[in-house]
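Q: sequence isn't available, so here's the structure alone:
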């Protein structure tokens, strides 16, 4: 019987930002595909709920703290002796303000989580996977990783940078058998997007519903939000052998916002 290339049986996957949203949805998708899943994030309680539901593992970790990231990967590696997949997903929306007025402490804080934190995870994954001679790294960029967007300079800068790092690491790690790709979700439904809409409505002085239609749903070919599970299924493609010849790639999951 030929093995199903969409399965992750026997593989261990780390998902940062795994307690909610895309991370939580992907944890379910990976577990359903047979993976042992480690969900990581700053708050242990939501992680433990996700882990209990999928038969996985919860490890508290603030990705902006390098020591905590090292501990996360060291603990995860003891579970099966390997780390086969990293979904580098932890991040935040950052400050919402014009460049001229943005709070630079908040701007730098966003970069420390979305970019520096991502790099801490990439360093550990690169070491472990290179030694194994195999692995799949998936960086969570954004549609804002290939096009600028008003009021979101910190988030845009961090997500553009992740695309460049993805292409760099794909070339560095390819000879070791490790693949590195990036996902670029558009507007994904959920609590995070609700918060962003509320903050934009306050900053722009107009209704959230108007901003939603004008910027997110009406401009999409499918005229709707992306569901977190849909991003999770795209992540499974990159995590599994369905994409065994693909590295240095970036994929939009955006309901057609082109």
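A: Ah, there it is. Since this is a predicted model, take the numbers as computed values, not measurements.

Q: please make it C-alpha for all contacts and neighbour counts, starting now.
A: OK.

Q: quick one: stretch 84-96 to chain centroid distance?
A: Relative to the chain's own centre, stretch 84-96 is displaced by 4 Å; criterion: C-alpha atoms, centre = their mean, to the nearest Å.

Q: check it against this one:
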């Protein structure tokens, strides 16, 4: 599936959001759309893409797996061909990865988590960076996690991938800064929605406790003792891409109600 809006205003700044058709990604895309940006999303879920386009017919959308390097090049080229520019890239795509004690994890599941969460961001960034360097400006935002700031028991693949995103962010901020391109990471806490419900269910099964106990633990890990909303992440993305954020780069910005720990009680 590949749809590029013909009604988009090419004078508007352009953003590409990976995994932007549902969940947090949709919240990010919606925030940019409401701020007047031309929005293009890619997603591996064709049904989610169709639903997104029904709600936002002026946006562009492409079915793509972020871990596929050729697909990443194709999507970025499609956006540049349609608009002649790319002002912001939000590397939002990610999967939870396998849950459990490290001795029970398998290499394939670990690798897949890295491929989507970390290599996927690299795949898109390498092509977006060329266009942004040529333009002398741009913003790249990597959606990491509060798991990129703490150790995260039973979630080793996810934590490793998200810590890798912080390293990528810091390094590319240094590399691209001289060209006017800023690179930041957003580190959300648990975001309300179906994805966190699935994580909670798997965590509960792995640890042999109830989903309610896992939920209470997650909520108690932040000072505000609450989950965040997709729109909270979207609003920060828009700010970092705007004139207000033009001197912010190399930062890992937590939107999490102030996480105190990701440790779990030992059974």
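A: Good, I have the coordinates. Note that this is a predicted model, so its numbers are computed, not measured.

Q: what lines up with residue 202 of the first structure in the second structure?
A: Using TM-score structural alignment, the equivalent of residue 202 of the first structure in the second structure is residue 205.

Q: where's residue 87 of the first structure, which helix or strand?
A: strand 85-88 (DSSP states H and E).

Q: sorry, slip of the keys, the one I care about is residue 42 of the second structure.
A: Applying DSSP H and E, one finds residue 42 of the second structure within strand 38-43.

Q: output the residue interval of the first structure matched by the next helix or strand after that strand.
A: Per DSSP H and E, strand 38-43 of the second structure leads on to helix 46-55 as the next helix or strand towards the C-terminus. Using TM-score structural alignment, the residues of the first structure aligned to helix 46-55 of the second structure are 44-53.

Q: and that stretch, how far from the second structure on average?
A: Once fitted to the second structure, stretch 44-53 of the first structure is off its aligned match by 2.2 Å on average (mean C-alpha distance after the TM-score superposition for the first structure).

Q: could you list the residues in contact with that stretch?
A: By C-alpha atoms under 8 Å, 6 or more residues apart in numbering, the surrounding residues in contact with stretch 44-53 of the first structure are 18-20, 24, 27, 37-41, 56-60.

Q: with respect to residue 109 of the first structure, which of the residues you listed is nearest?
A: residue 41 (16.4 Å; C-alpha to C-alpha).

Q: pretty sure the closest one contacts residue 60?
A: Yes: in terms of C-alpha atoms under 8 Å, residue 41 of the first structure counts as a neighbour of residue 60; the distance is 5.3 Å.

Q: so which of those two has more stuff around it?
A: A count of neighbours by other C-alpha atoms under 10 Å puts residue 41 above the other of residue 41 of the first structure and residue 60, at 25 against 20.

Q: and the gap between the match of residue 202 of the first structure and residue 147 of the second structure?
A: Using C-alpha to C-alpha, to the nearest Å, residue 205 of the second structure is found at 20 Å from residue 147 of the second structure.

Q: onto which residues of the first structure does stretch 95-113 of the second structure map?
A: The aligned range for stretch 95-113 of the second structure is 92-110, by TM-score structural alignment.

Q: buried residues in the matching stretch, which are they?
A: Buried residues in stretch 92-110 of the first structure, counted by 16 or more other C-alpha atoms under 10 Å: 94-97, 102, 107-110.

Q: need those residues in TSV with distance to residue 129 of the first structure and secondary structure, can you?
A: Shown next, in TSV, are the buried residues of stretch 92-110 of the first structure (distance: C-alpha to C-alpha, whole Å; DSSP: H, G, I helix; E, B strand; the rest coil):
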residue	distance to residue 129 of the first structure	secondary structure
94	30	coil
95	34	coil
96	36	coil
97	39	strand
102	38	coil
107	32	helix
108	30	helix
109	29	helix
110	27	helix
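
Q: out of the residues you listed, flag the one nearest to residue 208 of the first structure.
A: Looking across those and measuring by C-alpha to C-alpha, the closest to residue 208 of the first structure is residue 96, at 14.3 Å.

Q: return the residues in contact with the closest one.
A: 102, 151-153, 199-200, 203.

Q: inside strands: which ones of those?
A: Among the contacts of residue 96 of the first structure, no member falls in strands (criterion: DSSP state E).

Q: turn those into a markdown table, columns for distance to residue 234 of the first structure.
A: Formatted as a markdown table, these follow (distance: C-alpha to C-alpha, whole Å):
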| residue | distance to residue 234 of the first structure |
| --- | --- |
| 102 | 33 |
| 151 | 28 |
| 152 | 25 |
| 153 | 26 |
| 199 | 29 |
| 200 | 28 |
| 203 | 33 |
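
Q: among these, which are in helices?
A: 153, 199-200, 203 (DSSP state H).

Q: just to revisit the earlier point, the strand holding residue 87 of the first structure: average distance to aligned residues in the second structure?
A: Using mean C-alpha distance after the TM-score superposition for the first structure, the mean distance for strand 85-88 of the first structure is 0.4 Å.

Q: touching the lengthiest strand in the first structure from outside, list them.
A: The single longest strand within the first structure, with elements called by DSSP E, is strand 178-185. Applying C-alpha under 8 Å, 6+ apart, the contact partners of strand 178-185 of the first structure are 129-130, 133-145, 162-163, 166-167, 169-170, 173, 226, 231, 234-235, 238, 246-254.
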